[in-house]
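Chemist: only geometry, no sequence info:
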């Protein structure tokens, strides 16, 4: 049976080819993913469906957050960037 939360596969899917995105995704996966609730894991997987420029804008806090849940996840993924 295929586990949709297989960390090895998710790490592979998280590779973006953009150093900043890779670093933020890796940090989240290492520090938060395994202990996150399934709803947050699903939200992270949905972020991986985004195009790199759109995801980068979200993670750099340059775009509006579609939902409060996405905002919370983005703040967890990149707490180092201060919001305006």
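Modeler: Received the coordinates, thanks. Note that the structure is predicted; figures quoted are calculated from it, not measured.

Chemist: from here on, contacts and neighbour counts on C-alpha atoms
Modeler: Will do.

Chemist: Next up, the contacts around residue 55.
Modeler: Counting by CA atoms under 8 Å, 6 or more residues apart in numbering, residue 55 touches residue 47.

Chemist: Enumerate the positions of the lengthiest helix in the chain that are buried.
Modeler: Under DSSP state H, the helix in the chain containing the largest number of residues is helix 19-31. Within helix 19-31, the residues that qualify as buried are 21, 23-26, 28-29, counting by 16 or more other CA atoms under 10 Å.

Chemist: adding another structure so you can compare the two:
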């Protein structure tokens, strides 16, 4: 039952990662696929907050044109940017 719940949650999160901009989709989905299951609860919560951000803001953060004011978001953006392709 827990595995089914986790799979359902991942499907919902994959949908939330779809931003309409292929580059953003790939960045967010890569972290979800590679890191979500092993991430501590606090990091998962930070990822959920990241998904609540506006697309244009996310894009500026991932390009390095701006930095999030929130240190946890900034650290997560850095980790996502550093993931291997």
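Modeler: In hand now; what should we look at? Remember, predicted model here, so these are calculated numbers, not experimental data.

Chemist: residues in structure 2 aligned with the longest helix of structure 1?
Modeler: The aligned range for helix 19-31 of structure 1 in structure 2 is 22-34, by TM-score structural alignment.

Chemist: Spatially central residue for structure 1, please.
Modeler: Closest to where the C-alpha atoms of structure 1 average out (CA atoms, centre = their mean) is residue 44, at 4.7 Å.

Chemist: with structure 1 superposed, average distance for the match of helix 19-31 of structure 1?
Modeler: Between stretch 22-34 of structure 2 and the aligned residues of structure 1, the post-superposition mean distance stands at 0.6 Å (mean CA distance after the TM-score superposition for structure 1).

Chemist: longest helix in structure 2, by residue count?
Modeler: Assigned via DSSP H, structure 2 shows its longest helix as helix 2-17.

Chemist: Can you give the distance of that one from its chain's centre?
Modeler: 13 Å (CA atoms, centre = their mean, to the nearest Å).

Chemist: Would you mind confirming that residue 24 of structure 2 makes contact with residue 59?
Modeler: Yes. If you go by CA atoms under 8 Å, residue 24 of structure 2 and residue 59 touch, sitting 6.9 Å apart.

Chemist: Count the neighbours of whichever residue in structure 1 pairs up with residue 11 of structure 2 for me.
Modeler: Aligning on TM-score structural alignment places residue 11 of structure 2 opposite residue 8 in structure 1. A count of nearby residues for residue 8 of structure 1, using other CA atoms under 10 Å, gives 9.
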